[in-house]
Each structure stands twice: as structure tokens, then as C-alpha cells.
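Asks: Compute the structure for the input listed below.
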Amino acid sequence: MLGKLLYTLHLLGAVLWVGGMGFALLALRPALAAIEPPQRLLVHQGALKRFFLIVWHAMPILLLTGYVLLFGWYGGFAGSGWHIHAMHLAAIIMAAVFVGIVTGPWKEFRAAMARGDQPGAAAAMDRVRQLVTANLVLGLLTVAVAAWGRFPG
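Replies: From the prediction side, this is the model:
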């Protein structure tokens, strides 16, 4: 029963994180092209503030449940398949990229917005977009690896 709960939390964390990045890049960003840049920056600010707060909670849950499953279910790295090793590596990289986003360009974006520097905010938002795009690609590859590695043969 506990294993099912941990696995469910693990999957929900992945869905929120990867799905949120997909939504932000593939639906929200193109839709914002219809509004003027100052309003676009305000919408980005509000939406990403909420999304990053979700990720701050989902990411540790995802990592912790992953480790509990790794050591409790598989018996550690030695007892796990290649897909678990790949997911672990991807999770560490994705977490580092996320922390880099929040402490780098996202922080710069918020500071630029606070001082009314729209060009600076736009430049910082573009760096956020680039890093979120990299994390989305890595996240989608991780989902594919998880699905592929789950079934032998």
C-alpha cells in the first residue's frame, strides 16, 4: 500500500512539473503573442510565480519518493535497471537547472520588473524560456525512458 502511494506521488510530481513546462511553452507563450509586451510580461510574472511555487513542492516530493522507491523497492542502484539510473541522472540535472532558473534569470526578471526595466525583464524572461525548454526536453525524454524501461523485452 505504501509503495503504491509513493509511486502515485512520484508520478503526480512528474506530471505537474513536466506538464506545466509543456503548457507554459506550447500553449501559454504562443497565446501571449496576442497581447502587448508589457501585459505579456505581467502574465508571465503571475503564471510563472505560481508554477515555480508548484515545482518547489513537486520537485522534492519527486526526488524523495524516487529515492524511497529506489532503495525500498529495487534494493538500491545495484538492483535497478538502466532506466532507473537514467531517470536518476535526469532528475538531478533537471533539479539543478530549475534551481539555476529560480536563482538566476527568474530573480533577474523579478528585479527588472520591480524597477520598471521592461527590456531587462524581457531579456531575463528569454533566458528563463531557454532553460525551461531544455528542462522540458529532458523531462519528456525521462518520461519516455520511464515508459520504455518499465516493460522488459
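Asks: hey, let's count contacts and neighbours off CA atoms from now on
Replies: Noted.
Asks: How about residue 111, nearest residue that isn't a chain neighbour?
Replies: residue 121 (7.9 Å; C-alpha to C-alpha, 6 or more residues apart in numbering).
Asks: Which helix or strand contains the one you found?
Replies: Per DSSP states H and E, residue 121 falls inside helix 118-150.
Asks: Go through that helix and flag the buried ones.
Replies: Residues 118, 120-122, 124-125, 127-129, 131-133, 135-136, 138-139, 142-143, 145-146, 149 are the ones in helix 118-150 that count as buried (16 or more other C-alpha atoms under 10 Å).
Asks: helices or strands next to that helix in the packing?
Replies: Judged by 3 or more C-alpha pairs under 8 Å, 6 or more residues apart in numbering; DSSP states H and E, the packing partners of helix 118-150 are helix 2-23, helix 37-72, helix 82-103, helix 105-114.
Asks: let's see 6 Å
Replies: Secondary-structure packing of helix 118-150 (3 or more C-alpha pairs under 6 Å, 6 or more residues apart in numbering; DSSP states H and E): helix 82-103, helix 105-114.
Asks: Tell me which of the ones you listed approaches residue 52 most closely.
Replies: With C-alpha to C-alpha as the measure, helix 82-103 is the member of those nearest residue 52 (7.9 Å).
Asks: residues making contact with the closest one?
Replies: By C-alpha atoms under 6 Å, 6 or more residues apart in numbering, the surrounding residues in contact with helix 82-103 are 135, 142, 145, 149.
Asks: Show me what counts as buried in it.
Replies: Neighbour-count burial for helix 82-103, with 16+ other C-alpha under 10 Å as criterion, is recorded at 83, 84, 87, 88, 90, 91, 94, 95, 97, 98, 101, 102.
Asks: could I get the helices and strands packed on helix 118-150 as TSV with distance to residue 20?
Replies: Converted to TSV, the helices and strands packed on helix 118-150 look like this (distance: least, C-alpha to C-alpha, whole Å):
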stretch	distance to residue 20
helix 82-103	13
helix 105-114	16
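Asks: Let's compare: structure for the following, please.
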Amino acid sequence: MTLVYVLHLLAAVLWVGGMAFSILALRPSLATLPGPQRLAVLGGTYRRFFLVVWHAMPVMLASGYALLFGWYGGFAGTGWHVHTMHLTGLIMSALFLALFFGPWNAMRAALGAGQDAEAAAAADKVRRLVTINLAIGLFTVAVAGWGRFGG
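Replies: As a prediction, this is how the structure comes out:
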């Protein structure tokens, strides 16, 4: 179970950390670039990051369920923090799927067609959903730490 726990933590760090980098470091830094260059960098960055999330998300969910049933013995044997992490993990996953198949697909299509205004509008929707998911992810990390060590 230790390996499963480590995989769970690594997946969470990659996903939440990547969102934090995107919102807190990358986006503000791109403000110095002209619109088309900014969109190109965002497109390439999101493409790579979303590939990471497509791997981290299932690892996090699978390892979470393995821990839930293999370590805790199911929902009845868990504290409030595990129930909260379960809920927020499912919400984050659903938001990522909505983001990926909605605004991200629109952004990619607009970038491919050279439609900068449409790509920028879709990029703003991606940013908003990533920001929401980041807030949920940071809340989940706080819940995990508080529940594990704070009671």
C-alpha cells in the first residue's frame, strides 16, 4: 500500500502543481507576448500538460480507490477527509473532462484554423476552468493534510 500511496501523492502533485504553474506563473508571464505568440505558447503548454493529466488523473483515482478499499476497508472505515477527497477528486475529474472536450477542443480547432479571436475566447474559458480546478485541488490538499494530522 505504500507504493499505492506514493503514486496517489505523485499524481496529485503533478496535477495540482501543473495547474498552479499554469495560473500563477505561466499566464502572467505570457502577458509580454503578442496575442498570436501567447496563444501558440498556451496551446503547446496545455497540450503537454493535459497529456500529463490524462495519466495522472486515472492513477490518482485508481490509487485512491485502492487505498479506500485496501487500506481503510471501504467508506465505513474512513474519516470525513477521505469522503471529501473522494468527492472533490470526482468533481475535479469531471471538470477536467468538460474542459478537455469543450473549450480545449475549441481552442485547438481555432488555433489550427488561424482564428485567433476564437482561440483567445476558448483559452479564457480554459483558464477559468483550470482556475476553478486549482482552487478545488488546493482545498483537497488542505483537507488531506488536516484530516490526516489535524483531526
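Asks: Map residue 124 of the second structure across to the first structure for me.
Replies: Using TM-score structural alignment as the criterion, residue 124 of the second structure maps onto residue 126 of the first structure.
Asks: Report the contact partners of the residue nearest the centre of the first structure.
Replies: Centroid-nearest residue in the first structure, with C-alpha atoms, centre = their mean: residue 17, separated by 4.3 Å. When contacts are counted by C-alpha under 6 Å, 6+ apart, residue 17 of the first structure touches residue 55.
Asks: Could you check how far it is from residue 96 of the first structure?
Replies: 14 Å (C-alpha to C-alpha, to the nearest Å).
Asks: Equivalent analysis for residue 138 of the first structure, please.
Replies: On the measure of C-alpha to C-alpha, residue 138 of the first structure and residue 96 of the first structure end up 12 Å apart.
Asks: And residue 123 of the first structure, by the same measure?
Replies: The gap separating residue 123 of the first structure from residue 96 of the first structure is 21 Å, by C-alpha to C-alpha.
Asks: Against residue 90 of the second structure, how distant is the counterpart of residue 60 of the first structure in the second structure?
Replies: Matched to the second structure by TM-score structural alignment, residue 60 of the first structure sits across from residue 58. Distance of residue 58 of the second structure to residue 90 of the second structure, given as C-alpha to C-alpha: 11 Å.
Asks: got it, and residue 137 of the second structure?
Replies: Counting by C-alpha to C-alpha, the gap from residue 137 of the second structure to residue 90 of the second structure is 11 Å.
Asks: next one: residue 20 of the second structure
Replies: 19 Å.
Asks: same thing with residue 72 of the second structure?
Replies: As judged by C-alpha to C-alpha, residue 72 of the second structure and residue 90 of the second structure stand 19 Å apart.
Asks: With residue 141 of the second structure instead?
Replies: Counting by C-alpha to C-alpha, the gap from residue 141 of the second structure to residue 90 of the second structure is 14 Å.
Asks: now do residue 34 of the second structure
Replies: 37 Å.
Asks: What of residue 116 of the second structure?
Replies: 33 Å.
Asks: ditto for residue 47 of the second structure
Replies: Per C-alpha to C-alpha, residue 47 of the second structure is found 22 Å from residue 90 of the second structure.
Asks: likewise residue 133 of the second structure?
Replies: 11 Å.
Asks: What lines up with residue 27 of the second structure in the first structure?
Replies: Checking TM-score structural alignment: residue 27 of the second structure goes with residue 29.
Asks: helix/strand/coil for residue 114 of the second structure?
Replies: Secondary structure state of residue 114 of the second structure, per DSSP: H, G, I helix; E, B strand; the rest coil, is coil.
Asks: Aligned to it, what sits in the first structure?
Replies: Counting by TM-score structural alignment, residue 114 of the second structure lines up with residue 116 in the first structure.
Asks: Neighbours of that match, how many?
Replies: Neighbour count for residue 116 of the first structure, taken as other C-alpha atoms under 10 Å: 12.
Asks: same check, this time on residue 152 of the first structure
Replies: Residue 152 of the first structure: 6 surrounding residues under other C-alpha under 10 Å.
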